[in-house]
Structure formats: C-alpha cells, structure tokens
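Quick one, fold the following:
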Amino acid sequence: MSWEAEVAELRRREEMARRMGGPDKIKRQHDGGKLTVRERIDQLLDPGTFHEVGAIAGRAVYDDAGDLSDFSPTNFVFGRGRVDGRPVVVGGDDFTVRGGAADAAIWQKQVMAEQMALELRIPMIRLVDGTGGGGSVKSLEMDGRTYVPLLPGWEHAVANLSMVPVVALALGSVAGLGAARAVSSHFSVMVEGISQMFIAGPPVVARTGVDMTKEELGGSDIHIRAGAVDLAVATEAEAFAAARRFLSYLPQSVYELPARVAPQDDVNRRDETLLSVIPRDRRRVYKTREILDAVLDDGSFFEMGRMYGRSVITGLARLDGWPVAILASDPYHYGGGWTADAAHKIARFVDLAETFHLPVVHFVDIPGFLIGPEAEQAGTIRHGARALAAVYQASVPWCSVILRKAFGVAGAGHSNHTRLRYRYAWPSGDWGSLPLEGGIEAAYRADLEKAEDPAALLQQIEGRLNKVRSPFRTAEAFLVEEIIDPRDTRPLLCEFASLAAPLRKAGPSTFGYRP
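Purely as a prediction, here's the structure:
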C-alpha cells in the first residue's frame, strides 16, 4: 500500500491553486497591462528556483460526500527562490482573487514570509498589488462584526529593515496596508501607468468632496517627487531588473559584508574632462553625474530617489569592484543646498549605508541649508539636524571629495570631523562660514556707504578676499589635508575602497533602520 492517492490529491489541489482567480480574472489582469503574480515571480527569480510555501491554502468547497468540489486559493503567493544565485524570500499579492483584498487572504502567509526572511537572514522582495489590509467593507457584513485595527506580523516587517535588504515593487493599485508595505522598504519601485499608491483610494477620497482618478491621486510621478518611492520605471520587467541590481550591491543580511565583484575597470584611469568640469565662475552649474561616471567603475552607478530632494544625489556604485554608497551634491537644484527633503533623503540613505556596511563617498558642493521663508516653514533646520545626526552616528568608512562649496552648518556636515578626515579637495574648493558673495555688503556696509564709488570699492574688496579664499591658504594651515588634481580622483578613491574593505564589520548597527 502507498500514499499515491493522497499525492495525486495534493497535485490536483496545487493545480487548482495555480488557476488563481480563473481565466476571466487572469484576462482582466492582462488586459490592464499587468502580469499575474505567478508570472511576476517567474520573471523575477532565476528560472526553476521558486519553492512555494502554502500553495494549497485557501477556501475549499466540499460536496455532500465530503469531497472537494471547488477551491479558491488565498491571494498571497510566497516562497523561496534565487536571484543571481542568491536565496531570497518573495511574496506577492494575487489581484485576480478578490483584487488582492485581505478578506480573501490568510494573513498568516504574509506574516510567515516576513518571518522567514528575518530568521533565515535572506532578502525580502514584496510584489504588492492590492490593499493587503482589512479588505472591503463588504467583509464586515460577512463577518457580522467590525474590529479594532491591528497589524499582524508588522514586528517582523520592522525588524527586517534592520536585518535584511527589503525591496518592494508596487505593481498595481496599492492602498492602505499595501501602501505601507510598499514604502517600509530599503528600495521601492512603481511602474508608470499601472501602479498607483494611496492611503485610501478615489472612492473613499470622494466622500471628502474631492473627485480624482487613480493616477491623479496616487500616480508614480507624484510619489517619486514626494519621496514615497525611490524609482518609477516603464515596465514590470524593468522593475524586476531594478530589484535584482539593487540587491547586487548588498549582503544577504547585516551578518555578512557586501561582496566585491571582479574589477572590470582600470583603477588608474584618469579622465581629462575632470580638469575643466567645474566652471571657474562660481555662479555657473555643472553636471555632477558626469563626474560620477568619470570616477566610479564604468556603468556601476545605480541612482536612487532621483526626483526627490534633488539637490542631493544618492546611489550605489563600485570602486575597483568594491560596493560603496554615493552621496553627491547637484548644483542644478538650489545650488546643492540642503532642503528639508534633501536632508530627509540624506538621513535615510546614510542609515542604509550604516545598516549594510557600505563605505560612503561624498562628493561635496554644499552652499549651506536652503534659506528663506519657505525653508523655515518646511522646518529645514530640524530635518537638517537629523541628517547631521545620521552623518555623525555612521561608523562605516567615509571619504569626502570637496568639489566646490562647503559653507555653514550643512557644509560642515560633509563628514564627521571627529573621525579621521579622509578627504580630498579639488582646486575649485570654496569654503567658510558663509559665501563671500553673501557677506561682503554686510561686513563692509559702513565703508561702502561712505565711499565715493561704492561699486569700485566693492570690486576692490572682492579682489582682496578672493585671494584670501584660495584653497591653498587653507592647505597652508592644514585645515584641508590634500588638494588634488581632479584627474587623480578615481585612483585615490579606489585606494580608499580597498583600504576600507577590511575595516567593515558585520553585524547589526547600533540603531535600527526606519523607512
């Protein structure tokens, strides 16, 4: 006697589960330009590596004889798989079953997915396509009661942020708890046109007197500019590729170190364009990303959050094959000044580097905090102080390259001054408590008011002070350690990455990561 009949029944139930919401619902998913959850998992993971857990969980219907006559699977599919050979946990909402609403789910599956990633210490990838919360109001009538809200398993989701890389791909209309799951991650992606995200969707918002479409209320363009998500892409395939690339820079968990890849770029490469990329006229801008492309390993820069806090550039890259975290100023936006949004972006990114043991390279051109009434109304100084705290709490190796400006409190935050000042300055360096252009008239007001030709005197004063502001004067006093030929930046940073590599320490950071 064998258990062949039971195995056959198991296979029948698994096949019923793979039907998801049925042909009509699958067609509706495809007609909306979206893949099904199982198609998404197949495209995301290495072929043939998905091991599903809880495949036959769902709602069964039995006939009078007690035999299974129909089966509707739960609308959350999860299990283990591999991405570029590395194990991950992946969990995805099945929108073909009750639109991903929780009243068609077995919440223990979602909780177990988070717990599995946490306790196995492997990355968590969420494919979010639904609410994932309390479901529709209809479920209240079905249950005959309401309830006080709770978040089962949220403790695992929070703990994962300080333990393993967490990626969230918003792949449909995501609301409520689904939206919270999407943003409670280290890296989040939306797909243009098919992804929307909101605290509550248009029908609920309409009850407040505001009628909007899904795209108007929570389209990807809104959220990448608000900083709720990190990236918007054109297709689901691009979202999967972004997830894989993000994970390639990170360890499996905080108990490991980010891995080096075989170097493909000459460490001694010197780019001649660096000698003239910074304009001599301090009022003119330049393209920081061109500097990054010239200095970092070829093609290795992976930018995050480009449309939010735009005076600061953040991303992951490699130097001589070693993964590093990149902070950089973008003078095209507020001259590189720190806004409230930029400060929040910095704090979150530095916390990411600290959590996963990534050395930081900071390309500095900071004229200070943004000033004026809008900056005060945004609470810029408080957000800025949080960014400074992140910089000073970070223990990972840190190197700063001062490209041009470093002024005021924000400029002072280019690194933690109590640590070894591993930094380089370009000849275009310009620093102080505040830019001369903003202080001459105030400092010399009396002289200018008495002068017969104030404009000529102002020009004379500026000429004297421009000599004083020379970075070589600062270097004479060893207040900046090294002024370098910009073309030497890459070799020196590759040396930093190699020196920093053995200093990295595996294990949890002293404080937890917050989204």
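
all contacts plus neighbour counts: C-alpha atoms, from now on.
Noted.

what's the distance between residue 303 and residue 244?
14 Å (Cα to Cα, to the nearest Å).

can you check residue 111 too?
Counting by Cα to Cα, the gap from residue 111 to residue 244 is 23 Å.

Same question for residue 179.
Note on residue 179: its distance to residue 244, by Cα to Cα, is 21 Å.

So for the two, which residue has more residues nearby?
Counting neighbours by other Cα atoms under 10 Å for residue 179 and for residue 244 shows that residue 179 has the greater number, 25 against 17.

And for the closest residue to the more buried one other than its chain neighbours, the neighbour number?
In space, and not counting its chain neighbours, residue 179 is closest to residue 197: 6.0 Å by Cα to Cα, 6 or more residues apart in numbering. Applying other Cα under 10 Å, we find 32 residues neighbouring residue 197.

now residue 444
Neighbour tally, residue 444, other Cα under 10 Å: 13.

Does residue 92 lie in a helix or a strand, and which?
strand 86-93 (DSSP states H and E).

Which strands and helices lie in contact with the helix or strand following that strand?
Downstream of strand 86-93, the next assigned helix or strand under DSSP H and E is helix 107-120. Packing partners of helix 107-120 (3 or more Cα pairs under 8 Å, 6 or more residues apart in numbering; DSSP states H and E): strand 76-83, strand 86-93, helix 154-161.

Let's see this one next, to set against the first:
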Amino acid sequence: MSWEKSIEELRRRERLAEEMGGEEPVSRQRGRGKLTVRERVAFLADPGSFHEIGKIAGKATYGADEELDGFMPSNSVMGRARLDGHPAVILADDFTVRGGAADAAIWQKMAQAIKMAAEYRMPLVQMIDGTGGGGSVKMLEKDPRTYIPETPGWSEIVHGLTQVPFVSLALGPCAGMGAGRVAASHFSIMVKELSQVFVAGPPVAIALGENVTKEELGGWKIQGQNGTVDNVVDSEADAFIAARRFLSYLPPSVHHLPGRIQPADDPKRKEESLLSIVPKDGRTPYKPRRIVEAVVDKGSFFEIGHDWGRGIVTGLARIDGHAVGIMAGDPFFLDGAWTADVCDKVTRHMDLCSTFHLPVIHFVDCPGFAVGVKAETAGVTRAGVRAMTAVYQASVPVCSVIIRKAYGLAGSAMMNQSKTKWRYCWPSGDWGSLPMAGGIEAAFRKELTEAEDPAALKEQLYKKFEAIRSPFRTAESFFAEEIIDPRETRPLLVDFVQHAQRIVEPGERQTGFRP
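Alright, predicted model coming up:
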C-alpha cells in the first residue's frame, strides 16, 4: 500500500497555489508594471533557496463527492530563504487574490513568519502589496455583522521589532494594515509611481471631501518626504537591492554583533580634499556626503532617509570593514538647524544603531534647534528633547567629529557628554551657547547706541570676539579634546571603531522613558 495518490493530490494543490489569483488577475498585475508575488520572491531570494511554508493554505470548495472542486490560495506567501547567503524569513502579499486584503491572507501565516524570524534570529523581509483590513464593504453581505477592531499578529510585530531587523518593501497600494506593516519596520522602501501608502484609500478620502488620486494621497513624494518610508527607489529591482544592502550592515538579530567584512581600503588613507572642503567664511555651505564618502571605506556609504529631515544626513557605512551608523549635519538646509523632522530622524537613527549594536560616527555641524513660529508650530521643542534623550540613551559608542558649528541644546547633543568624549575637532570648528552673529549686537546694544562711531566699535568688538572663538583657545582649557588635521580623520576613525568593538555587546536593548 502506498501514499502515492495523496502525494499526487498534494502536487495538484501546489500547482493550483502557483496560479495565484488566476489568469485574469495575474494579467492585470503585470499590466500595471508589477511583478507577481512569486516572481518577487524569486528575484529577492538567492536562487533555489526559498522554502515555502503553508503553500496550500487557502479557501477550498468541495463537490457533492467531497472532492476538491475549486481552490483560491491565501494571498500571503511566506517561508525561509537566503539573502546573499544569509538566512531570512520572507513574507509577501499577493495582490491578485482579493487585492491583497488582510482577511484573505490567513493571519496565522503572518504571525508564524514573525515568530519564526524572532525565535530563530533571522531578519524578516516583507513585500507589501495589499489593501489591508477586511477588503470591501461588500464582504459584509457574506457575513452580515460588524466587529470590534482587533489586529491579530500585532503583538508579534511589536516583539519582533525588538529582536530582528524588519525590512518592508511597499510594492503597490498599501492601506490600513498594509500601511501599518510598512511603517512598523526598521527600514522601508517605496517604488516611484508603483506604490502608495495611506491609512485609507481615495474613496474614503473623497467621502470626507478630498477628491484625490492614490498618488496624491499617499505617493512617494508625500511619504518619502515626511519620513513614513525611509527610501524611495525607481523600480522593484532597486527595492530588492536596497533591502539586501541594508541587511548587509546589520546582524541577524539583537543577540548577535554585526559581522566584519575583509576591507579592501587602506585604513591609513588620507584624503587631501578634506583640507579645503569647508569654506573659511563660516557661512558658505559644503556637501557633507563628500566628507562621509572620503573617510569611510570606499563605496560603503548607504544613505537612509535622503528625502526627509534634510538638515541631517543619516545612513550606514563600513570603516575598516566594521559596520557603523553615520550622522552628518547638512548646512544646505537651514544651515543644518535641527527642525522637528530632523529631530525625529536623529531619534530613529540612534535607536536603529543602538538596537543592532552599530557604533555611531557623528559629523557635527549644527547651529542649534530651528527658530521661529514655523519651527515651534511643528513641535521642535518636544521633538528636540526626544532626540537629545535618544542620543543619551544610546547603548553604543559615539565618536563626534566637529566639522563646523555646534551651538545650543541641539549642538550639545552630538554625543552623551557624560561619557568619555571620544571627539575630534577640525580647525573650522565654531561653537558656543549661541552664535556670535547677532549676539554681539544684542549684548552691546547700549554701548553701540551711545558710541560716537558705532560702526567702528562694532568692528572692534567683532575682531575681539573672533579671537576669543578660536578653537585653539577652547583646546587650551581641554574643552576641545583634540584638534586634528582633517586629513587624519579616517585613520583616527579606524582607531575608534577598533576600540568600539571592545565594548559593544549583543543582547536586547533596555530603554527608559522618553519625553
């Protein structure tokens, strides 16, 4: 006696699952310029490495003879795979089955994927392409009742985020639960013109009086610039590449340390361009990414959040083969002042680096928190205090390189200054409780008003205080620990990162209250 007939039935059901939503929905999916869920998995995973779990889960109908009459697979494809040789869990939506609606996904598959990733210490990559929730209101006709909202699997998401890297790729319209899953990640990606992310779609917005398209409501120009998603790319292929690259810097879980790759760059390399990259007038902006790229291992800088919080550049890189987090003030945007969204970006990046044990290199150029009605309306004070707290709560070593400005509360948040100040200052450093410009006029208003030659007195005062603000005077009192030749930055950062490896430790992060 053999089980051959059962195996034949298993293979038949597997073939039905591979048909996804059927010929017409699959054709529509491709007609929109989108890959199918199974094509996406094949492109993302290392060839032949995907092991699917729950392939034949779905909705079946049976005839009078109790034989299978019809089958619609779950619109959630999940399983284990390898990405660049490293184990990972993949969870992918199938839009061809009821538009990726969450109630057709069989929520236990999502929960199982997240549990497996967290328990077996593997990253989770989600490819999200779904309308979320229970789909159309028409579904109420089939089950004529409403329900008190509940989100099965959300507790697994919350716990999983503390354990392993979550990467979310928005690859179509993502609404409701789909939008929530995009945001509930350590790194999220949208594809231009292909994906949208919103709490509810245009029909709901139209009912509320806003006549908008999907792109106008939640397209990349909105969500990429407000920080809902981290990066925006041009194609699905670019999204797969970005996901793999992001994961290449991180450990598989918080219970591991990031791996080191064999460096191909000279640890003692000195870039001559750094000597003149910062203009001497103290006002003209420069490109901070050029500084970052000059000192990290060549070609290793991976920027995160390019389109939002633009007063600061954040990302990941390698120094002597070791993975590090990067922050760099960008004077092209409000002179690098910390606006509310810059503060949110700092908070998020410091949390990412602390969670996954990445030492941080902070290239400081910050004139303080943004000032004015617009900044206050956006909540810069609360956001700023949260960012400062995130920096002080960081569990990883931070090395600050003061490039130019460091003023006020925001300027002080370059590192946790109650700890060892592993800090280097360029000769272009300019710091204090408030900038000299404007401060001299305010402090000497009476004298300037009463002077016979106010212009001459003002010039004299500026000359005097210009000498006082020399970084060498700060160093005389050991308030600036080391002033360095900018060309020495890379070798000194290599030294820092090597020492940082002595104190970074694996494990879950414990974070206190954040205001």
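
Would you pull the TM-score for this pair?
Here the TM-score for the pair of chains, by TM-score structural alignment, normalised by the length of structure 1, is 0.99; 514 aligned residues with a Cα RMSD of 1.1 Å.

did I read that right, the residue nearest to residue 179 of structure 1 in a helix?
No - per DSSP: H, G, I helix; E, B strand; the rest coil, residue 197 of structure 1 lies outside any helix segment and is strand.

OK, contacts around it?
Contact analysis of residue 197 of structure 1 by Cα atoms under 8 Å, 6 or more residues apart in numbering lists 170, 173-175, 179, 218-220, 223.

Try it again at 10 Å.
With contact set as Cα atoms under 10 Å, 6 or more residues apart in numbering, residue 197 of structure 1 has these partners: 129-131, 170-176, 178-180, 182-183, 190, 214-215, 217-220, 222-223, 228-229.

sorry, back to before: comparing the helices and strands packed on helix 107-120 of structure 1, which comes out most buried?
Counting by mean count of other Cα atoms under 10 Å, strand 86-93 has the highest mean neighbour count of those, with a mean of 25.

mean offset of it relative to structure 2 (after superposition)
Taken over the aligned residues, the distance from strand 86-93 of structure 1 to structure 2 averages 0.6 Å (mean Cα distance after the TM-score superposition for structure 1).

so what does that strand touch, helix or strand wise?
helix 37-44, strand 51-53, strand 76-83, helix 107-120, strand 124-128, strand 166-170, helix 236-248 (3 or more Cα pairs under 10 Å, 6 or more residues apart in numbering; DSSP states H and E).

so what secondary structure elements neighbour the shortest one?
Contact here means 3+ Cα pairs under 10 Å, 6+ apart; on that basis strand 51-53 of structure 1 packs against strand 76-83, strand 86-93, helix 107-120.

Any idea which of the ones you listed gets closest to residue 499 of structure 1?
Closest to residue 499 of structure 1 of those, according to Cα to Cα: strand 86-93, at 26.6 Å.

Figure out how far the closest one is from the centre of its chain.
With Cα atoms, centre = their mean, to the nearest Å as the basis, strand 86-93 of structure 1 stands 18 Å off its chain's centre.

likewise stretch 205-221 of structure 2?
25 Å.

quick one: contacts for residue 44 of structure 1?
Applying Cα under 10 Å, 6+ apart to residue 44 of structure 1 gives the contacts 38, 50, 81-84, 90, 125, 127, 236-237, 239-241, 243-244.

quick one: it and residue 169 of structure 1, what's the gap?
Taken as Cα to Cα, the span from residue 44 of structure 1 to residue 169 of structure 1 is 11 Å.

In stretch 461-475 of structure 2, which residues are buried?
Of the residues in stretch 461-475 of structure 2, 462, 469, 471-472 count as buried by neighbour count, 16 or more other Cα atoms under 10 Å.

Which of the residues you listed fall within helices?
Among these, the members falling in helices (DSSP state H) are 462, 471-472.

Where do the helices of the stretch 301-450 of structure 1 begin and end?
Taking DSSP state H, counting those that start in this stretch as the test, the helices found in the stretch 301-450 of structure 1 are 340-355, 373-377, 380-393, 408-412, 436-443, 445-450.
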